[in-house]
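**Student:** Need coordinates for the below:
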Amino acid sequence: MPHTTTPLPSKTSIQLEDVESAAKPQRIKPTDYTDNNLNQDENKRLKDVEISVPVVYGTMAFYLGKKANELQSHKWTVYVRGPTNEDLGVVIKQVVFQLHPSFDNPIRVVESPPFELSECGWGEFEICISILFHDDVCDKHVDLFHLLKLYPDAESGPQSTKKPVVVETYNEIVFPDPSENFLARVLNHPAVYVPRLPAGFNLPAPVPSPNMNVKGKDDTKNHPLNHWFINFSEADELLKLASARQQVQDHILKLRRQLSMLDGPPQPSKLAYGMISECT
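**Tutor:** As a prediction, the model looks like this:
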């Protein structure tokens, strides 16, 4: 499982903010990410355009059975993935997982898909997940919070070595006013929702981001844990709703522009006419 354990950038703040929602997925916008060495995006920004990236984050824990001991009763994996396991490397630069302080090197940085790490332990704790993006995507980051769960609920029956405990959350990360390079690169990518662009709109040729994963866009489809992942069948419906919402917003914007052209310049009020008459 490829991942590195390089230190977290000194000015990255991991905010323990719970963004889970049992009622409906949340649309998350990246928060400030401050680093003096970060290259600011100088690409042209596209106003009134919004890109949405669906993500699933969670944990999967396997009971070790006869191999279990007081310190290692479960093997678990924490991850960030696409709803149907698409490769998110086209958008995500690295994911930082902050584990319990009792682990050696509790801050782990994963710099290529699949964005995950595995460990063994005996206790449940809160994991903070920070998602950082390529420079032409966003100079901010997203902080997520997830509770590692090792033991099944009572109604699920006793723990088993054959069936893992899986806890996942579906959300959408929203990028308003994206750069042209970002939009061009993800225009036909299955992991990203891109709104319909106006007729005749031309984008520059896609430019790969530095350090972006060079593997094929579907190289995470055959993940060994794939058959245990939760099937977020609503994801397609949510994307259709997002598409419809974007189309409505685009239509409203178009109508406003047409109305402003029909109305012409503002006309003087009657009071203004009266003042002009008195002066003449």
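**Student:** use CA for all of it now, contacts and neighbours both
**Tutor:** Will do.
**Student:** For burial, what's the neighbour tally of the closest residue to Y79 other than its chain neighbours?
**Tutor:** Distances taken as Cα to Cα, 6 or more residues apart in numbering place E116 nearest to Y79, at 4.0 Å, with adjacent residues excluded. Using other Cα atoms under 10 Å, E116 has 24 other residues around it.
**Student:** and this one, so I can compare the two:
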Amino acid sequence: MTADRINLHILNLTVTLRCNLRCRLCVADVSKYKPQPHFELDYLRDCIDKCFSIVDYADRFQLSGGEPFLHHDLDKVITKAMTKSDQFGFLGLFTNGTIMPPQELIDQILEYNSAEKFMFYISDYGVHSPKAQELKSILDEAGLPYDIKDYSGEAQHFGGWVDYGDYQFQNRTTLETAKVFNDCAVNQVGGIWACRFGQIHRCTRSASGISLGLTPNDTSDYIDLFDNSLTVGQQREKMMALYAKPYISCCGYCSGDFGSETADRYPAGEQIG
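**Tutor:** From the prediction side, this is the model:
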């Protein structure tokens, strides 16, 4: 990010928080939402337009959930996203390996992938992801790229998941909170900006914490895409100011383990109840 360009590493758009798994330690906190929000097509189209009126470029634009394949208009969301393809390196689609996409969706993506603009991200939780290997075979046959993370056995990808904590205030000093922010793996990989509920946040935890009422609603911690009192130029200025903050409020409610080499790791995809 520079004085006149907003270039992001990853920009993530949540298309639904509905999910057919109930994973403990889910970073999207889907099990905490009752009911789980599902975002309609027109709203998602507006979010995409507004995001890329503010953001100049993202190396990766992601569609995630929940489980995106549960969205009945996912093909139309992808069509809308691809109208902005000159503003991102490629489009990523996440899935937990529980549902097979319709052949029509595969055919649609094949058309877009001629310019190497698409990537599937598959999380394989073993018995909880009964379609993961079938999807892998379909993508191999179609020649579509994918990244599959194996969480099915003892040797899990990256040792498993970390526990971010349950949004309890950590009572750290300002310097300690800034260190948590600087050491966070989200920053180490160049930043993963999250768009949810019409807001762009520095991370998914910030979006979850504020929307669930578990962390302070500090309006300087996010960009409200639907705040019509601000011009696009003012929204861009606010986003640059957010980028420059030494930490955000949710850092004070995070375990700080994400990015720590000594943090305990837990089996990924472990189901609740």
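**Student:** Tell me how they score on TM after superposing.
**Tutor:** After superposition, the two chains reach a TM-score (TM-score structural alignment, normalised by the length of structure 2) of 0.23; 106 aligned residues with a Cα RMSD of 6.1 Å.
**Student:** quick one, strands of the stretch 101-250 of structure 2?
**Tutor:** Under the criterion DSSP state E, counting those that start in this stretch, the stretch 101-250 of structure 2 contains strands at 118-124, 146-150, 192-196, 199-201, 222-224.
**Student:** I'd like to know which of the ones you listed is closest to N7 of structure 2.
**Tutor:** Smallest distance to N7 of structure 2 across the strands of the stretch 101-250 of structure 2 (Cα to Cα): 11.1 Å, for strand 192-196.
**Student:** Tell me, how many residues neighbour Q62 of structure 2?
**Tutor:** Count around Q62 of structure 2 with other Cα under 10 Å applied: 28.
**Student:** let me fix that: A241 of structure 2
**Tutor:** A241 of structure 2 has 12 neighbours, counted by other Cα under 10 Å.
**Student:** mind putting the strands of the stretch 101-250 of structure 2 in TSV, distance to I210 of structure 2 included?
**Tutor:** Supplementary listing: the strands of the stretch 101-250 of structure 2 in TSV, determined by distance: least, Cα to Cα, whole Å:
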stretch	distance to I210 of structure 2
strand 118-124	26
strand 146-150	29
strand 192-196	11
strand 199-201	10
strand 222-224	10
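**Student:** For the ones you listed, could you give me TSV that also reports distance to Q133 of structure 2 and mean neighbour count?
**Tutor:** Formatted as TSV, the strands of the stretch 101-250 of structure 2 follow (distance: least, Cα to Cα, whole Å; neighbours: other Cα atoms under 10 Å):
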stretch	distance to Q133 of structure 2	mean neighbour count
strand 118-124	8	21
strand 146-150	9	17
strand 192-196	27	24
strand 199-201	33	24
strand 222-224	38	22
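**Student:** right, and the ones you listed - which one's nearest A58 of structure 2?
**Tutor:** Nearest of the strands of the stretch 101-250 of structure 2 (Cα to Cα): strand 192-196, 9.8 Å.
**Student:** Not counting its own residues, what contacts the closest one?
**Tutor:** With Cα atoms under 8 Å, 6 or more residues apart in numbering as the test, strand 192-196 of structure 2 has contacts from 8-14, 186, 200-204, 207.
**Student:** after the biggest helix by length in structure 1, next one along is what?
**Tutor:** Criterion DSSP state H: the longest helix present in structure 1 is helix 234-263. Downstream of helix 234-263 of structure 1, the next assigned helix or strand under DSSP states H and E is helix 270-279.
**Student:** what packs against that next one?
**Tutor:** For helix 270-279 of structure 1, there is no helix or strand it packs on, judged by 3 or more Cα pairs under 8 Å, 6 or more residues apart in numbering; DSSP states H and E.
**Student:** Report all helices and strands that the helix or strand that contains I48 of structure 2 contacts.
**Tutor:** In the assignment (DSSP H and E), I48 of structure 2 maps to helix 41-54. Counting contacts by 3+ Cα pairs under 8 Å, 6+ apart, helix 41-54 of structure 2 packs against helix 74-82, helix 232-244.
**Student:** Export the ones you listed as CSV, with columns for distance to E176 of structure 2.
**Tutor:** CSV is the format used below for those (distance: least, Cα to Cα, whole Å):
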stretch, distance to E176 of structure 2
helix 74-82, 39
helix 232-244, 17
